[in-house]
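**Q** Quick one: sequence and predicted model below, then my questions.
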Amino acid sequence: MPTALITGASRGLGAAIARELAPTHDLLLGARSAESLTDILRELPGATPWPVELTDYDAVATACAPIEQLNVLVNNAGVADLDTIAESSVEQWKRTLEANVVAVAELTRLLLPALRSSGGHVIMINSGAGLNARAGWGSYAASKFALRAFSDVLREEEPSLRVTSVHPGRTDTDMQRAIVAGEGNEYRPEKYIRPTTVARAVRDIVDTPKDAHCTEVVLKVR
């Protein structure tokens, strides 16, 4: 079976994508720690844990070294630390840009030989904030705009690969709960896109026949 590596796979959207791809792919499930993968590995016993802190670049290089072929890379892991520009700190900007852009770029770079060898597919889980910036979302939106630019450049530089940016609207995850709490609002999950819906879109992207290149998918809350 083809192999897929999914970062941020321990819960939420990453776990939903893992469940969707499990029937047809050998899975490498990325997370910061082995312990955080316990539940999803119990659910998907055929998957392989791939615990590594993505901003520890020496550790990432070591973890990537044994991977010789990779069919699908889903860059899903990221952070959302929201504040106004006036209230944002240098540390917040650095943390957000490193997690959402720099770590993604380095992981992808390290895996390029494995992706090239299989004519692989890189899927970037971006955000609606990567298309439209809003007040209070400065560092996060900047990171997602940058991730979109990275995806566009990668697509141009690596013509043997398919590169897809996925831009979901606000999705029912633990991250969304934290965002809504920070906004001081009541959390109502029915207002948001289900993780399974985004995962199904990823499934459809992966299944797109080789004669087409799906470059961008936008999912909006109805």
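**A** That came through fine.
**Q** Please count neighbours and contacts with C-alpha atoms only from this point.
**A** Noted.
**Q** got the contact list for Ile85?
**A** Neighbour list for Ile85: 136, 138-139 [criterion: CA atoms under 8 Å, 6 or more residues apart in numbering].
**Q** wait, doesn't Ala59 sit right on Glu53?
**A** Yes. If you go by CA atoms under 8 Å, Ala59 and Glu53 touch, sitting 7.3 Å apart.
**Q** now for the host helix or strand of Ile17, which elements pack on it?
**A** Assigned by DSSP states H and E, Ile17 belongs to helix 12-21. Taking 3 or more CA pairs under 8 Å, 6 or more residues apart in numbering; DSSP states H and E as the contact definition, the neighbouring helices and strands of helix 12-21 are strand 3-6, strand 26-31, helix 195-207.
**Q** Save the ones you listed as JSON lines, and put in mean neighbour count too.
**A** Supplementary listing: those in JSON lines, determined by neighbours: other CA atoms under 10 Å:
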{"stretch": "strand 3-6", "mean neighbour count": "23"}
{"stretch": "strand 26-31", "mean neighbour count": "23"}
{"stretch": "helix 195-207", "mean neighbour count": "18"}
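**Q** Let's have these in TSV, adding distance to Lys94.
**A** Listed next are the helices and strands packed on helix 12-21 as TSV, based on distance: least, CA to CA, whole Å:
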stretch	distance to Lys94
strand 3-6	24
strand 26-31	21
helix 195-207	28
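**Q** Below is structure B, check it against A:
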Amino acid sequence: MQQEADSARRKRPVALITGGGRGLGAAIARELAPGHRLLLGARTAAGLESILAELPDATGWPVELTDYDAVAAAVRPIERLDVLVHNAGIADLGTIAESSVRQWRETLEANLIAVAELTRLLLPALRAANGHVVLINSGAGLRAHAGWASYAAGKFGLRAFGDALRLEEPALRVTSIHPGRIDTDMQRAIVAGEGRAYDPNQFLRPETVARTIRTAIETPGDAHPTEIVLRPR
């Protein structure tokens, strides 16, 4: 029986989720776990301890995504990848007048360049599976707001990256998800920086966004979900 269970597990599609240790990434992991073999990314192994205790069949994939030599080594064993969910990112907010070259570089590096490089390195594995790339974008990738310039620039660039990837790799499906603000620890930090009281009811639930992502992934193969926009009600 155990051998049959192991064989069935090996036949399940493989999904890699970056930023999979907490917040939206952990919610996506929970949503995909029943039907996928999961690789869960985070900067450190410690950042994955909680979700791996919850999902013991998942495999940790700790790597700093802006350390490109380390990323190249980490992807080498992955020969086939059905789903790649780019969830990791940072939000270093502030006005243009208050911004710095460091802020712009770090934000674009984490939210755009690292995504492009990880995708590039995984293209052979994605092609082998006719895979699906899911880009967790933002409402800021459709409309910039004051105080969000560097973040929005990265997300606008991420949308363009997805559009180009869709054209260059027609065997893959590429979905850009544009959620509004989500009830996560990152959101709490943003709201605290804005000097406002935190009301979780103002924001999307991570589980709602995760369910939408699973629906996109499970869309029958005759359809290509290219962009999905979610807003809090």
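**A** That came through fine. Treat the numbers as computed from the prediction; the structure is a model and nothing was measured.
**Q** Superposing both, give me the TM-score.
**A** Scored by TM-score structural alignment, normalised by the length of structure 1, the superposition of the two chains gives a TM-score of 1.00; 222 aligned residues with a CA RMSD of 0.3 Å.
**Q** can you give me the strands in structure 1?
**A** Chain-ordered strands for structure 1, with DSSP state E as the definition, fall at 3-6, 26-31, 48-51, 72-75, 121-125, 162-168, 216-219.
**Q** What is the equivalent residue in structure 2 for Trp93 of structure 1?
**A** Taking TM-score structural alignment, Trp93 of structure 1 has Trp104 as its aligned residue in structure 2.
**Q** Count the neighbours of that match for me.
**A** 18 (other CA atoms under 10 Å).
**Q** now it, nearest residue through space, not along the chain?
**A** Among residues not flanking Trp104 of structure 2 along the chain, Ser150 sits closest, at 5.7 Å (CA to CA, 6 or more residues apart in numbering).
**Q** so what's the one you found up against?
**A** With contact set as CA under 8 Å, 6+ apart, Ser150 of structure 2 has these partners: 92-93, 103-104, 107-108.
**Q** make it 10 Å
**A** 91-96, 99-100, 103-108, 111, 144, 156 (CA atoms under 10 Å, 6 or more residues apart in numbering).
**Q** just Leu21 of structure 1 next, same as before
**A** Applying CA under 10 Å, 6+ apart, we find Leu21 of structure 1 in contact with 3-4, 6, 15, 27, 199-200, 202-203, 206.
**Q** for those, which one is nearest Gly184 of structure 1?
**A** Compare each of these with Gly184 of structure 1 using CA to CA and the shortest gap goes to Ala15, at 27.2 Å.
**Q** count of residues packed around the equivalent of Ala72 of structure 2 over in structure 1?
**A** Using TM-score structural alignment as the criterion, Ala72 of structure 2 maps onto Ala61 of structure 1. Ala61 of structure 1 is surrounded by 17 other residues when neighbours are defined as other CA under 10 Å.
**Q** Grab the nearest non-local neighbour of Ala61 of structure 1.
**A** Nearest-residue entry for Ala61 of structure 1: Leu110, 6.7 Å, with adjacent residues in sequence omitted and distances by CA to CA, 6+ apart.
**Q** what number of residues lie near that neighbour?
**A** Neighbourhood size, Leu110 of structure 1 [other CA under 10 Å]: 18.
**Q** Now do the contacts for the counterpart of it in structure 2.
**A** Counting by TM-score structural alignment, Leu110 of structure 1 corresponds to Leu121 in structure 2. Under the criterion of CA under 10 Å, 6+ apart, the contact partners of Leu121 of structure 2 comprise 68, 71-73, 75-76.
**Q** coming back round to it: can you add distance to Ala181 of structure 1 and give the strands of structure 1 back as TSV?
**A** Converted to TSV, these look like this (distance: least, CA to CA, whole Å):
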stretch	distance to Ala181 of structure 1
strand 3-6	27
strand 26-31	24
strand 48-51	29
strand 72-75	26
strand 121-125	23
strand 162-168	20
strand 216-219	23
